[in-house]
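# sequence unknown, structure follows:
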């Protein structure tokens, strides 16, 4: 599909969404003419399905037309807020959270099994929601973010309250996320092992290059022969930066490998170490290529200048490959750890 085809597809999807929203508005207007009991019976199922699927616009429209629909219950005695949390519909969660008159109602309410809102946040997210996030470690991080967010919302005494089978929210979280935690630990260790090898090789090469400088040393004073050449200064600085960043990267990956891998570590500690490790590894590869190019310039710069063009182009290949392969992961890590987050104001409508 070409660029014009992609634009056309986006416009068509936007048009369908607008038409669907207009249909919902028309239906709500028609339903408002029915009796209260009939209207609520129709809206209850609609708003619960919309909350489950994360369709905020439908939830918003129904609540604006029928405010009491926010109190509806599902078959398992779950309210709309419970459905949003259990299905990880963050947009619906944010929408109801900003309704000050209603959020206090949900802070301590329990379902038929004695689970409060934090118990539901402690359960494992649906598979389709987990698959939206790359890597088991980031999936675990998102689950902890949900748990922490709901933990701040519920009443303090609800955080340790037991359900009907005698389990606290923390116990439910540990039990439900046991396999995901193990997969996250394995993913982190596999990634760190692979990157540790690369960082070790770069550190070894750069240390050797610092000892055996290009051109050798002057026998009369022991200084490098090319010490006054600008290209040599570029080589020396690039070599030092590459050595230091690769050593830092190596230490970060070793710290990941020796981590205790507690649940809390997946929230900030492990992602931060991986971000620093990948970032410094990228810098070490970049400056290694700069040092290599500076060395070639010192050797061939005057007599064989034509050699520098293809070699310089090829020197960009490892850097470009690393960016293409690891940049998406690095962006996901930074955004998930230090980004604005998925929780916040959802609508500009003046809800109660």
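Received it, and whenever you're ready, just let me know what you need. The model shown is predicted, which means the values in this text are computed figures rather than measured ones. Numbers count the residues shown, from 1 in each chain.

# drop to CA atoms for contacts and neighbour counts, all remaining ones
Fine.

# Residues contacting the helix or strand encompassing residue 103, please?
Assigned by DSSP states H and E, residue 103 falls within helix 100-106. With contacts defined as Cα atoms under 8 Å, 6 or more residues apart in numbering, helix 100-106 is touched by 81, 96, 97, 117, 154, 352.

# Mind checking which of the residues you listed are buried?
By neighbour count, with 16 or more other Cα atoms under 10 Å, the contacts of helix 100-106 hold 81, 96, 97, 117, 154 as buried.

# Against that first model, consider the following:
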């Protein structure tokens, strides 16, 4: 509504209530539950609150950012007090996600590292070269296993960095969501690559040059990949949209036109 007002928005930059609260003091208050529930998890809810405060800071005069009300509270103090519970819930939520994913990443790292040492088919006792070196499926196995090992290790380190973070308010704005995005994406890559490596091993050891075996192997391999993608991709999408695609301001829909007409009517009075 402030953006739609246009030139008259300077009036709202300096307005205060009877307690000398400016716009930032009011922004510091916790949003209603029906507004918070639009975001997935307490961490993204706190992130949205921080984004809203950051957006309003662009509208008010710089002196209002640190100005106190009659209770000697700055806008930042009001925000911290109002969002104390949400901060704890956000920390708990993001730690739970990071702990669960770090266990999965550690398990994948262990599996693919063991698979890299004990290559399918074994090695030549004289030269030490793997028996299936010249097979295309073995090359696929080696590449997929390496990708899975590197990406799962990266995911594990990222999730550990989340668990050891300080969890300050400003960290929920970009730093922690960005780490969670990187961790989930690398974990998705690691899981997919692990399934591909396992499928290549099955084909090498049990197919006996029968190409029709590829069909059931590929069908079963798609199941865990599909389930993981369907279950985790919505969270990744929410994180991306909330962190990098958030928008405030004027919209070109019927609601903004309705608001604009009412504002014009109000000022005409």
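All right, it came through fine. Quantities reported herein were computed from a predicted structural model and do not represent experimental measurements.

# Just flag the most distant two among the contacts of helix 100-106 of the first structure.
Farthest pair in the contacts of helix 100-106 of the first structure (Cα to Cα) is 117 and 352. Separation: 21.8 Å.

# Between the two ends of stretch 203-210 of the second structure, how far is it?
9 Å (Cα to Cα, to the nearest Å).

# correction: stretch 29-46 of the second structure
Using Cα to Cα, first and last residues of stretch 29-46 of the second structure are 12 Å apart.

# What of stretch 262-274 of the first structure?
End-to-end distance (Cα to Cα), stretch 262-274 of the first structure: 16 Å.

# Now do it: distance to the chain's middle.
12 Å (Cα atoms, centre = their mean, to the nearest Å).

# how about that stretch, aligned to which bit of the second structure?
Mapped onto the second structure using TM-score structural alignment, stretch 262-274 of the first structure spans residues 168-180.

# Trace residue 152 of the second structure over to the first structure, please.
With TM-score structural alignment as the criterion, residue 152 of the second structure pairs with residue 246.

# Distance check, its match against residue 303 of the first structure.
Taken as Cα to Cα, the span from residue 246 of the first structure to residue 303 of the first structure is 33 Å.

# Between the two, point out the one with more neighbours.
residue 246 (31 against 9; other Cα atoms under 10 Å).

# so the more buried one touches residue 284, yeah?
Yes. Using Cα atoms under 8 Å, residue 246 of the first structure is in contact with residue 284, at 5.3 Å.

# which residues do those two both contact?
residue 202.

# Show me the helices in the second structure, by range?
2-5, 9-13, 23-27, 33-36, 41-57, 75-82, 84-117, 136-163, 175-206, 214-244, 254-268 (DSSP state H).

# could those helices be laid out in TSV, adding distance to residue 67 of the second structure?
Rendered in TSV, the data for the helices of the second structure read as follows (distance: least, Cα to Cα, whole Å):
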stretch	distance to residue 67 of the second structure
helix 2-5	21
helix 9-13	13
helix 23-27	9
helix 33-36	27
helix 41-57	12
helix 75-82	7
helix 84-117	21
helix 136-163	34
helix 175-206	28
helix 214-244	29
helix 254-268	29
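
# out of these, which comes closest to residue 127 of the second structure?
Nearest of those (Cα to Cα): helix 84-117, 15.7 Å.

# mean offset of the closest one relative to the first structure (after superposition)
When the first structure is superposed, helix 84-117 of the second structure averages 0.3 Å from its matched positions, counting by mean Cα distance after the TM-score superposition for the first structure.

# so where is that helix in the first structure?
Under TM-score structural alignment, the match for helix 84-117 of the second structure is residues 178-211.

# burial count for residue 139 of the second structure?
Using other Cα under 10 Å: residue 139 of the second structure sits among 15 other residues.

# Nearest the middle, which residue of the second structure would you pick?
residue 239 (3.3 Å; Cα atoms, centre = their mean).
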